[in-house]
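# no sequence for this one, just the structure:
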């Protein structure tokens, strides 16, 4: 018999939250994960005996370590990675309806020319006080059978009352009354430790690897013109095992991945707000690229009698990124020198208006560059930024809002 070559096209990731860190659940169902590539592995370290003998030969080897780490690459899509965002920030998604989706009876929409605000008067299925669920500046989206293309974009709360939400977007007067849903949720950095068991199945060969005690250590996201939003989640874990077939939970059919199409920056991103103002109205004609890097500075701790780690702890949050935009105004150099603090936020979404807003309530800009690298090229400005703890109302470093 001739053995056949395995193909990467048959690989499938899945995961499950762990009730006990490092213990793969034996009940419940695994959840499939979408990915564009992965680097999950257990790096086993051995050492050789230092014994000296007359034959000059090595008398033996022994295990010294087995570190479980790696990650996977993604194309961002709505709701697919929500548990990982929550674990990364060590926070908890806010309560809003059923897992961020609130079904309501109807929404009556009216626009006021005087205030230049659209009012969404909401009739809910039960007593719902939106002042307890939403705040000014929150992002949300609305869907309904009668919804027009105006709702294929996120909305930002400008004012909120018990039964109404006001937005600055000019919406057409209408009533939505069939299959009406409001989408919202937010999570910020906290201290709640979460871990997962992550499974890698190579289905054409029926080979399975399970990595346990996996903590989300880092995340990177790239928002680049004319491209899908891409990124990576990086983990540090406690152990690994090999087997066949499904190995998570009750090992029956897993919960499938979400079905939203990957979010792209062409139709799914308008720009960015710096201190509440669109950067395209002052600083630049357009942003070419933004990146986000978030690092929990996690460390594994070894102990006698344990191959791998006995525990994993989080360290200092290191968050920031880069911005590349077309050059227009050099005044940003003064902000760098004076160490002015800014608020940066931007939203990305799919064709149905669902996605995420990424918010840094306090950051400092750094490393401004506007080099003339050659002729016949657009002049660009490159900036770095470092996220800081907001000493104002939020007391946070980073928010993610879903809608």
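Looks like it arrived, so ask away. Source: prediction; values computed, not measured.
# rest of the way, CA atoms for contacts and neighbours
Fine.
# sec struct for residue 159, please.
strand (DSSP: H, G, I helix; E, B strand; the rest coil).
# gap between it and residue 139?
As for residue 159, its distance to residue 139 is 12 Å (criterion: CA to CA, to the nearest Å).
# these two: who's more crowded?
Neighbour tally, residue 159 and residue 139, criterion other CA atoms under 10 Å: the higher count belongs to residue 139, 24 against 18.
# residues contacting the residue most central in space within the chain?
The centroid of the chain falls nearest to residue 85 when counting by CA atoms, centre = their mean (4.5 Å). Counting by CA atoms under 8 Å, 6 or more residues apart in numbering, residue 85 touches residue 400.
# can I take it that it is in a helix?
Yes. Counting by three-state DSSP, residue 85 is found in a helix.
# contacts only, for residue 227.
Each residue near residue 227 by CA under 8 Å, 6+ apart is listed here: 264-266.
# swap the cut-off to 6 Å and go again
Residue 227 sits next to residue 264 when contact means CA atoms under 6 Å, 6 or more residues apart in numbering.
# quick one: it from residue 267, how far?
Residue 227 is 10 Å from residue 267, by CA to CA.
# identify the residues contacting the lengthiest strand in the chain?
In the chain, ranked by residue count with DSSP state E as the criterion, the top strand is strand 207-224. The contact list for strand 207-224, computed with CA under 6 Å, 6+ apart, reads 21-22, 88, 195-201, 229-244, 289-296, 298.
# among those, name the buried ones.
Among those, those buried by neighbour count (16 or more other CA atoms under 10 Å) are 21-22, 88, 195-201, 229-240, 289-296, 298.
# now intersect those with the strands, please.
Going by DSSP E, the strands hold 196-201, 230-237, 239-240, 289-295 from the buried ones among the contacts of strand 207-224.
# all helices of the stretch 1-150 of the chain, in order?
82-89 (DSSP state H, counting those that start in this stretch).
# verify the stated contact: residue 190 with residue 93.
No. Counting by CA atoms under 6 Å, residue 93 is not a contact partner of residue 190; they are 11.0 Å apart.
# who has more neighbours, these two?
For residue 190 and residue 93, the more surrounded residue by other CA under 10 Å is residue 93, and the numbers stand at 19 against 16.
# list the residues that contact that one.
Taking CA under 6 Å, 6+ apart as the test, what residue 93 contacts is 186-187.
# here comes the other one, which I'd like you to weigh against the first:
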């Protein structure tokens, strides 16, 4: 028996035409990732029955649902399909705005066991959350949260006719060299940002029905965009904007080559809290500002992503 090695695993993805149905003869896209925790989450329950001998009478398998994280490093062109699923929308030219479309995919994990491989597949997968993190002199990380309907019986064979498209090879982006623009409008002087986290949450929920072991379907909740930025305290502008509850806007351009950049834009946000904080000797005074996006009528969205930026 050959124990599966994490460095030899493969994560592949394909979009579904029919939600919850794995496409026939799929052309899987091999994905780039750092780690993942996708699994078929098993739900069990113990009947609360009274026994004179005080023993557990049974343990019942009552349901299952696919869920878990996929942790990645951001690179250009690698996750454009995942962005569509996350935004519940479709690229219009090179612009993507949050919408209400139902988009799903099938994930396949391949484990190397020497003479044979193990294949585990997850169908009806939705991209529920994204945690995008920019830290000074660090890689830009993009950690995704996935929810799915079910998982067919694991097998030792590929799907008949399946092919695999090689993973992209574009550079991993970092917050030092590859952030060409980071601006906050609505304040007189642009703050100097040390770190920023942006969380996107579709608040997807499962629709359970009697007679179904797995979720019947998923529904879309409110599209929430929140985050936290840490800025050096150089003046009162950002602090006053927080106190005055001003409308602010955030724009970040990330990329390593002309025409292979993203611009992420939150056209309207509010600073929820924050003020100058003294962390101790030998440290700069900072402002940590949690924020939340709201709908912008001009952009007709809360969040906008543009690709192929020069």
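Alright, I've got the coordinates. Since the model is a prediction, treat every value here as computed from it, not as a measurement.
# quick TM-score on the pair, please.
With the length set by TM-score structural alignment, normalised by the length of structure 2, the two chains reach a TM-score of 0.92; 305 aligned residues with a CA RMSD of 2.0 Å.
# hang on, residue 165 of structure 1 in a helix?
No. Residue 165 of structure 1 is assigned strand when assessed by three-state DSSP, not a helix.
# what about the closest residue to it other than its chain neighbours, neighbour count?
Nearest non-adjacent residue to residue 165 of structure 1, counting by CA to CA, 6 or more residues apart in numbering: residue 120, 5.2 Å away. For residue 120 of structure 1, the neighbour count with other CA under 10 Å is 23.
# cool, and residue 127 of structure 2?
Quick note: residue 127 of structure 2 (other CA under 10 Å) scores 26 neighbours.
# give the contact list for the residue nearest to residue 165 of structure 1.
Each residue near residue 120 of structure 1 by CA under 6 Å, 6+ apart is listed here: 107-109, 164-165.
# got a quick ChimeraX command for the buried subset of those residues?
Remark: buried members of those, expressed as a ChimeraX selection using 16+ other CA under 10 Å:
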select :107,109,164,165
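# tabulate the contacts of residue 120 of structure 1 (TSV), appending distance to residue 101 of structure 1.
Formatted as TSV, the contacts of residue 120 of structure 1 follow (distance: CA to CA, whole Å):
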residue	distance to residue 101 of structure 1
107	15
108	19
109	19
164	17
165	16
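# between the contacts of residue 120 of structure 1, which is closest to residue 379 of structure 1?
Proximity of the contacts of residue 120 of structure 1 to residue 379 of structure 1, judged by CA to CA, is greatest for residue 165, which lies at 41.8 Å.
# what does the residue nearest to residue 165 of structure 1 correspond to in structure 2?
Mapped onto structure 2 by TM-score structural alignment, residue 120 of structure 1 lines up with nothing.
# gap between the residue of structure 1 positioned farthest from its centre and residue 48 of structure 1?
Counting by CA atoms, centre = their mean, the extreme residue of structure 1 relative to its mean C-alpha position is residue 54, 59.1 Å from that point. For residue 54 of structure 1, the distance to residue 48 of structure 1 (CA to CA) stands at 17 Å.
# skip the chain neighbours and tell me the closest residue to the aligned partner of residue 109 of structure 2 in structure 1.
Correspondence of residue 109 of structure 2 to structure 1, assessed by TM-score structural alignment: residue 200. Computed as CA to CA, 6+ apart, the closest residue to residue 200 of structure 1 that is not its neighbour in sequence is residue 13, at 4.7 Å.
# so who does the residue mapped onto the one you found from structure 2 touch?
Residue 13 of structure 1 maps onto residue 11 in structure 2 when the alignment is built from TM-score structural alignment. Residues near residue 11 of structure 2 by CA under 6 Å, 6+ apart: 30-31, 108-109.
# redo the residues you listed as CSV? Include distance to residue 297 of structure 2.
Output for these, formatted as CSV (distance: CA to CA, whole Å):
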residue, distance to residue 297 of structure 2
30, 38
31, 35
108, 39
109, 41
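# nearest to residue 217 of structure 2, of these?
residue 108 (20.1 Å).
# now for residue 56 of structure 1, how many residues are close by?
Neighbours around residue 56 of structure 1, by other CA under 10 Å: 8.
# please apply the same query to residue 326 of structure 1.
Residue 326 of structure 1 sits with 18 neighbouring residues when counted by other CA under 10 Å.
# what range does stretch 314-330 of structure 1 cover in structure 2?
With TM-score structural alignment as the criterion, stretch 314-330 of structure 1 aligns to 220-236.
# determine how far that stretch lies from the middle of the whole chain.
17 Å (CA atoms, centre = their mean, to the nearest Å).
# how about residues contacting it?
Residues from elsewhere that reach stretch 220-236 of structure 2 (CA under 6 Å, 6+ apart): 192-204, 285-293.
# the stretch 151-300 of structure 2: helices as residue ranges?
Using DSSP H, counting those that start in this stretch, helices in the stretch 151-300 of structure 2 cover 237-243.
# ok, now how distant is residue 266 of structure 2 from residue 292 of structure 2?
For residue 266 of structure 2, the distance to residue 292 of structure 2 - CA to CA - is 9 Å.
# of those two, which one has the most company?
A direct count of neighbours by other CA under 10 Å for residue 266 of structure 2 and residue 292 places residue 266 higher, at 23 against 18.
# what lines up with the more buried one in structure 1?
Using TM-score structural alignment, residue 266 of structure 2 lines up with residue 360 in structure 1.
# now residue 20 of structure 2
With TM-score structural alignment as the criterion, residue 20 of structure 2 pairs with residue 22.
# now that match: closest residue in space that isn't a chain neighbour?
residue 213 is the one closest to residue 22 of structure 1 (CA to CA, 6+ apart), at 3.7 Å.
# repeat for residue 124 of structure 1
Residue 124 of structure 1 sits nearest to residue 104 (CA to CA, 6+ apart), 4.4 Å away.
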